[in-house]
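Undergrad: Below: sequence and its predicted model.
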Amino acid sequence: MNAYIKDIAYYLPVREVTNEAIVRDFPEWSVEKIASKVGVEKRYVAAEDETATDMAIKASECLFENGNIKREEIDFVMFCTQSPDYKLPTSACIIQHQLGLRKGIGALDFNLGCSGYVYGLSLAKGLIMGGIATHVLLLTGETYNKYLHPRDKGNRTIFGDAASATVVSTTGIAKIGEFSLGTDGSGAGNLIVKSGGSRMPEKQNDIRFDENGNPLSSDFLYMNGSEIFTFTLDNVPPLVNDTLVKNCLEKDAVNQFVFHQANKYMLNFLRKKLKIEPDRFYCCLSQCGNTVSNSIPIALREAMNDGTINRGENVLIAGFGVGYSWGGTVLRFL
């Protein structure tokens, strides 16, 4: 038995934040500088009362409207998020109820960031191959903007909110290959929101600003950009090579590389280091930003829509980031 992606859909919140809007808050920047350095022209931000769960439900409804799967066929729900509605209960249980799915199914959350979609595919494939499920609804959803300090101009230019819905099944449009996965928890402190969990439950109200005016606080997202960049350069090329080996492929046999859409500078650096031609390296972050675990499924959907990915092609996907965590696999489109 094999596991396949059957369909993908995604949802972006209504509120659109353009570079022009960001420049109004940070006049020392320019629209051109943001676009050239980060590669993002606009991003979408969840409403104050809109959660990752809300968006995952909307992405699921978009998927059901496509008509390739019926909601009564779903027999497992997995939700990847670092923005849960509550400490408990599990958001996937709420999603099962809100979508009107059957009660005799499994449902769980898992907490991962930029590698989350690849990890989710590996878990869904395991459920299919183990005969535990036949139609897994794999959801991703993030509202990182709720974790950003208003004066955090760097991260506000990068991150967008979004949700995606993918059906992994016994038949479909893309066969899921073998996986390469990795973890290095020593880098946990380089991309973190410290307060709000059991280790530090109360807000610390410890905001301060570095020499460049960037906010530093336990209560908001902190990202050590230089360390994240170093981690990426050290781990993504070996990840790509190991993914190729595990799938018995040469690099030239891959038609498209779809990486986590981190930022323009990082992606270009990785592409050149890996010696991948621009026309085989798909990027689409300009219109929605870095959407964390949603970036790969959004890119896959867009690449299918615009004809970049076609039947009979191999697509290598790679996610990497917070954790540290990374993962890759190859999708064979049928």
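TA: Done, it's in.

Undergrad: alpha carbons only for contacts and neighbour counts from here, please
TA: Noted.

Undergrad: which other residues reach stretch 292-304?
TA: 8-10, 80-81, 112-117, 140-142, 159, 162-164, 166, 258-262, 282-285, 309-310, 317, 319 (C-alpha atoms under 8 Å, 6 or more residues apart in numbering).

Undergrad: how much space between G327 and L127?
TA: 18 Å (C-alpha to C-alpha, to the nearest Å).

Undergrad: Looking at these two, which is more packed in?
TA: With neighbours defined as other C-alpha atoms under 10 Å, G327 and L127 compare such that G327 has more, 26 against 19.

Undergrad: and that one, what does it touch?
TA: 115, 118-119, 179-182, 239, 318-320.

Undergrad: second one coming, line it up with the first:
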Amino acid sequence: MGAYIKAISYYLPEQVVTNEDLVSEFPEWSVEKVASKVGVNVRHVAAVDETAGDMAEKAAKKLFEEYSIDSKDIDFLLLCTQSSDYYLPSTACVLQHRLGLRTDIGAFDYNLGCSGCVYGLAIAKGLIASGIAKNVLLLTSETYNKYLHPSDKGNRSIFGDGAAACLVSTDGFAGIGEFVLGTDGNGANNLIVKTGASRHPGRTGLSIKDDEDHVWYDDYLYMNGGAIFNFTLEAVPTMMKQVLEKNQFLKEDVDYFVFHQANKFMLNTIRKVCGLPKEKFYINLENTGNTVSSTVLIGLKDCMENGTVHQNMNVMITGFGVGLSWAGTMLKF
């Protein structure tokens, strides 16, 4: 049985941080420098009392309203987040109740970041193909800004908070193709929040400088930008070729590419290395920033609303980053 995307919506928090706000804190920067390098003008930031679960709920309710979806038709709930509301229970279980879903359904969280949307589509497709579910609600929600140190101007310029909702069903507007998935835990320390979980439960207050003179705070998100950049340039071109082969496409057969919106510089480099034309390649972080697991769904929704992606198009989507992990597939609109 085939699996299709039937609906997409997303939610962004009300609070925003502009480039002007960042420059007022870090006067050694200029507004133009931030915009030109990372491609972000505005990023949304979750309120102090707003959780990933709250944002996922808002995205799901927006989806239900926008597409006139009856919540009782949902028979499986997936939530991708690295900012769960509790250690336990699963935030997906809490959302089942808050969204008014039936009790005879499956629901669970899975902990992935930048590749999480595509992984979720793979899980949803498997649930449908096996006959376990017919209507899978896939939610992605992240509040990375709660993990950022106030002095971490680099990551604060990149990351935005947000949530997306997608209904995967037995029919819809975009058929989901074959997947390429990858994992390399050897690079786990290159994008990590070290303390707070079972391995290092207590805050240490410690920090060191890495080879790029960036400060690594044990208690906040650390990203080795150079290592992540190198990983991406190694993994993504190979993944793209594998996705094409697995779905029996030539590169020329793909009408549009929606990749994880990491930052403008990285995306432009990927595009050039992969030999993709500008007019077929999505870059739009200006008003959202890097929303981690939600960038692909937000991008697809944006492309559908502005007419860039429409019926009878073949679209490649990919995610890559924290884990380290990567994933890609084809969508047939």
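TA: Received it, and whenever you're ready, just let me know what you need. Computed from a prediction, not measured in an experiment: that's the story for all the values here.

Undergrad: so what number do they get for TM-score?
TA: After superposition, the two chains reach a TM-score (TM-score structural alignment, normalised by the length of the second structure) of 0.98; 333 aligned residues with a C-alpha RMSD of 1.1 Å.

Undergrad: Which single one of the contacts of G327 of the first structure is nearest to F64 of the first structure?
TA: V118 (21.9 Å; C-alpha to C-alpha).

Undergrad: Which of the helices or strands spans the closest one?
TA: Using DSSP states H and E, V118 of the first structure falls within helix 116-129.

Undergrad: Mind giving me the packing neighbours of that helix?
TA: In this structure, helix 116-129 of the first structure makes packing contacts with strand 76-80, strand 135-142, strand 162-169, strand 314-321, strand 325-333, judged by 3 or more C-alpha pairs under 8 Å, 6 or more residues apart in numbering; DSSP states H and E.

Undergrad: what about G39 of the first structure, distance to K275 of the first structure?
TA: Per C-alpha to C-alpha, G39 of the first structure is found 20 Å from K275 of the first structure.

Undergrad: neighbour-wise, which of these two wins?
TA: Higher neighbour count among G39 of the first structure and K275: G39, with 25 against 10, using other C-alpha under 10 Å.

Undergrad: Please enumerate the strands of the stretch 101-250 of the second structure.
TA: Along the stretch 101-250 of the second structure, the stretches classed as strands by DSSP state E, counting those that start in this stretch are 106-110, 135-142, 162-169, 174-176, 180-183, 191-193, 207-209, 215-217, 221-223.

Undergrad: can those strands go into TSV with extra columns for distance to G154 of the second structure?
TA: Shown next, in TSV, are the strands of the stretch 101-250 of the second structure (distance: least, C-alpha to C-alpha, whole Å):
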stretch	distance to G154 of the second structure
strand 106-110	27
strand 135-142	18
strand 162-169	19
strand 174-176	35
strand 180-183	26
strand 191-193	14
strand 207-209	14
strand 215-217	11
strand 221-223	10
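
Undergrad: a markdown table for these, including distance to V45 of the second structure and mean neighbour count?
TA: A markdown table is the format used below for these (distance: least, C-alpha to C-alpha, whole Å; neighbours: other C-alpha atoms under 10 Å):
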| stretch | distance to V45 of the second structure | mean neighbour count |
| --- | --- | --- |
| strand 106-110 | 22 | 18 |
| strand 135-142 | 10 | 29 |
| strand 162-169 | 8 | 28 |
| strand 174-176 | 31 | 21 |
| strand 180-183 | 29 | 18 |
| strand 191-193 | 18 | 18 |
| strand 207-209 | 25 | 11 |
| strand 215-217 | 21 | 19 |
| strand 221-223 | 15 | 20 |
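
Undergrad: Quick one: the helices in the stretch 1-150 of the second structure, in order.
TA: Using DSSP state H, counting those that start in this stretch, the helices of the stretch 1-150 of the second structure run over 19-25, 31-38, 52-67, 91-98, 116-129.

Undergrad: In space, what's closest to V168 of the second structure - neighbours in sequence excluded?
TA: Nearest residue to V168 of the second structure, sequence neighbours excluded (C-alpha to C-alpha, 6 or more residues apart in numbering): I5, at 4.6 Å.

Undergrad: same check, this time on A174 of the first structure
TA: Nearest one to A174 of the first structure, counting by C-alpha to C-alpha, 6+ apart, is F333 at 4.1 Å.

Undergrad: Against P297 of the first structure, how distant is the one you found?
TA: F333 of the first structure is 14 Å from P297 of the first structure, by C-alpha to C-alpha.

Undergrad: Which one of these two is surrounded by more residues?
TA: Taking other C-alpha under 10 Å, F333 of the first structure and P297 do not tie; P297 has more neighbours (24 against 18).

Undergrad: Helix, strand, or coil at that one?
TA: At P297 of the first structure the chain is in helix, as set by DSSP: H, G, I helix; E, B strand; the rest coil.

Undergrad: Tell me how many other residues crowd the residue nearest to V40 of the second structure when sequence neighbours are not counted.
TA: Excluding the flanking residues, the one nearest V40 of the second structure by C-alpha to C-alpha, 6+ apart is E286, at 4.1 Å. By other C-alpha under 10 Å, the residues close to E286 of the second structure number 16.

Undergrad: wait, isn't E286 of the second structure in contact with G39?
TA: Yes. Between E286 of the second structure and G39 there is a contact under C-alpha atoms under 8 Å: 5.8 Å.

Undergrad: quick revisit: list the contacts of the residue nearest to A174 of the first structure.
TA: By C-alpha under 8 Å, 6+ apart, the neighbours of F333 of the first structure are 173-175, 309-315.

Undergrad: Distance-wise, check I298 of the first structure relative to N290 of the first structure.
TA: Distance, I298 of the first structure to N290 of the first structure, using C-alpha to C-alpha: 11 Å.
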